[in-house]
Structures are given as structure tokens and as C-alpha cells.
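Trainee: I'll drop the sequence and a predicted model, then ask my questions.
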Amino acid sequence: MAFKTVYDSAFYRIEVDVEANMLRSMWLRPADEAEIKAGGTKLYEALCDTGIERAVSNAERLGALNAASKEWMSTVFFELLSRTRLKKLARVLPDTLFHRIALESVLTRAEALGMTSFMVKNFLTQEEALSWLRMQLILPQPGVPPSIFPD
């Protein structure tokens, strides 16, 4: 894969591989509310600009989220992502249980509010996340069970 950096700051990086139809983003350190909003908005813009359908978001270093950040992510952020061509979002969550639960609760709330029009799955490693993104569900012919094949 040939990823090209489209956004890079002290706290967040976004890379795209248009040919592979893949985007990867990574939080580089704990971020405050303004940085989370800026990074999330840049991710939305990159998805709009490229039309990419598969993305991995690595939040291993994101740290704690305050209530306002969680609210923004579960409502505005996921609604923005639903306006793009995104079909699959793999999230790499932190090792710290408290931080992982906070990010899981953001997704649970977004799904309950109907803010996700794409598949989302959580992972503990980047490799697992990328592997899932490369898989495609092949729709069966009538009477044949569905199968999963790599691209």
C-alpha cells in the first residue's frame, strides 16, 4: 500500500491510499476537545475529498475524553462521517480499560441515535483492524450461504 499524508499536526495524522480505497488516521498524543473536533473535521474532509470507503482510526494514544468531546463525537462526528461514502470504519482502541470503555460508549450512543450509516468494529491492534477492512462480504446467490473473502 502506498499511503500519502494528507493531514499532519502535533496531535493527529491522516494518510490515504486512493488506489486501495483506504484511509488511516492516528492520534499521536492525548487531545483536548478543540483538537478532537479539529481532527474529526479533518477526517470528514479527507473522506469527502477522496471518496474513500474504508478507514482505520487508531486511538491508542488518544487518552481520556471529557463529556463535551464524547457528546460531539457521538452526535456531530458520526453524523458527518455518515455523509461520506464510508462503508467500513475500524477503530483501534487504547489498552487502558477506562479509555477503551469511553470510546466504546461513544459508538454505542451514536448507533442508538442512528448516526452511523456504515459498519464500525473495534480492535486492539492496527493489524487486526486492517485485516478486517480488507475483507469483503460476498453476497450469495439464492440458497447459498454468505462467505467472506479477502480483496
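Mentor: In hand now; what should we look at? Numbers count the residues shown, from 1 in each chain.
Trainee: okay, CA-based contacts and neighbour counts for the rest of this
Mentor: Noted.
Trainee: Near residue 66, how many residues? Count them for me, please.
Mentor: Residue 66 has 11 neighbouring residues, counting by other Cα atoms under 10 Å.
Trainee: Nearest residue to it in space, please, no chain neighbours.
Mentor: residue 33 (7.4 Å; Cα to Cα, 6 or more residues apart in numbering).
Trainee: Give me the distance between the one you found and residue 70.
Mentor: 9 Å (Cα to Cα, to the nearest Å).
Trainee: In terms of neighbours, single out the busier of these two.
Mentor: residue 70 (21 against 15).
Trainee: Give me the helices and strands touching the host helix or strand of that one, please.
Mentor: Using DSSP states H and E, residue 70 sits in helix 67-72. Applying 3 or more Cα pairs under 8 Å, 6 or more residues apart in numbering; DSSP states H and E, we find helix 67-72 packed against helix 33-50, helix 97-112.
Trainee: Toward the C-terminus, what is the element adjacent to that helix?
Mentor: That would be, after helix 67-72 and using DSSP H and E, helix 78-82.
Trainee: tell me what that next one is packed against?
Mentor: helix 33-50.
Trainee: List of residues touching the helix it packs on?
Mentor: 6-7, 11-12, 14, 18, 23, 25, 53, 65-66, 68-69, 72, 77, 80-81, 84-86 (Cα atoms under 8 Å, 6 or more residues apart in numbering).
Trainee: One more to weigh against that first structure:
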Amino acid sequence: MFEFENNYLLLWVDETIHLMYSDWQRPVTSQEYREGNTLLIEQLREKDIQNWIADSSKLGDISQEDERWTLQELIPTIANTNLLKLARIAGEDTGSHAKFEQFVRRAEPISIGNLQVRQFITYKEAADWLGEIPV
């Protein structure tokens, strides 16, 4: 089990079930967003992660510049890992849900590959979708 925590990101990886869980603890700066995502990508690559629960309910909006970086750098990198399912927890913020759905549609032409992406309100819903994951 790998665990990491700082003042804006909580992360754990259970290699036995190929699962990564990340939780943005608060809205972040552009530098924190990119550093945090760089760490997440390192774990995806190093630990053969197939399922990822990403809790973004406290992240807030990211800048347009960070959106572009995500589309140009982050999404193609994620598509070249063994990740099969990404379950995003957005909480009850329907605006965040809609914005993320638009973002995923913009990312599809970049090639998300076989990656399935869905949004949920709770951890339990996300875990149920991923499969037999202890809650």
C-alpha cells in the first residue's frame, strides 16, 4: 500500500487490487494542480493501476490554462497507461458535473482509448461501479 498526503492532496494505492484513490482537499493553485497530477500519473505508471477513484468534490474550478494543459498533456498520458476505469466523485455540485461532461467530450478526440469515465456523488457509488472494492 502506497500513501501520500500533503495540504491539498490525499492519495493511496492498493496494488493488490490495482486501485488508486485520490482526493483533492481544497481548491489549488495552477502549480499545485500540475504537481499533484504529475504525482498521480507517476503512480498510474509505476503501480499498474487499472481503476481510479478521483474525488474532485473540493477541487473547485481550474483555470482555462490548466484545462488546456490537461487536454494536451494529462489526458494523452493517462490514455497511455493501463487505466481502465476512472470514477470521478464530484459531490452534489451539478455545475461541476456538467462542466466535467463537456470536458470529457472535448478530450475524446484526443483519444482516451478504452478508458471508461463516469461521475458519481459518493465514494460508495464510485466503488460499486468499479467492482468488488472494500469500502
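Mentor: Done, it's in. Being a predicted model, the structure only gives us computed values, none of them experimental.
Trainee: State the distance from the aligned partner of residue 75 of structure 1 in structure 2 to residue 23 of structure 2.
Mentor: Alignment note (TM-score structural alignment): residue 75 of structure 1 maps to residue 72 of structure 2. According to Cα to Cα, residue 72 of structure 2 and residue 23 of structure 2 sit 23 Å apart.
Trainee: just residue 79 of structure 2 next, same as before
Mentor: Per Cα to Cα, residue 79 of structure 2 is found 21 Å from residue 23 of structure 2.
Trainee: Also residue 130 of structure 2?
Mentor: Distance from residue 130 of structure 2 to residue 23 of structure 2, by Cα to Cα: 17 Å.
Trainee: cool, residue 117 of structure 2 as well?
Mentor: Counting by Cα to Cα, the gap from residue 117 of structure 2 to residue 23 of structure 2 is 17 Å.
Trainee: out of those two, which sits in the more crowded spot?
Mentor: Counted by other Cα under 10 Å, residue 117 of structure 2 and residue 23 do not tie: residue 23 has more neighbours, with 20 against 14.
Trainee: Would you pull up how far the helix or strand hosting the more buried one lies from the middle of the chain?
Mentor: Following DSSP H and E, one finds residue 23 of structure 2 within strand 19-24. Centroid separation for strand 19-24 of structure 2 versus its chain: 7 Å, with Cα atoms, centre = their mean, to the nearest Å.
Trainee: which residues of structure 1 does that strand align to?
Mentor: The aligned range for strand 19-24 of structure 2 in structure 1 is 22-27, by TM-score structural alignment.
Trainee: Report the buried residues of stretch 42-59 of structure 2.
Mentor: By neighbour count on 16 or more other Cα atoms under 10 Å, the buried set for stretch 42-59 of structure 2 is 43-44, 47-59.
Trainee: from those residues, which is closest to residue 113 of structure 2?
Mentor: Closest approach to residue 113 of structure 2 among the buried residues of stretch 42-59 of structure 2 (Cα to Cα): residue 50, at 13.2 Å.
Trainee: picking that back up, now the helix holding residue 70 of structure 1 on structure 2. Mean distance?
Mentor: Taken over the aligned residues, the distance from helix 67-72 of structure 1 to structure 2 averages 1.3 Å (mean Cα distance after the TM-score superposition for structure 1).
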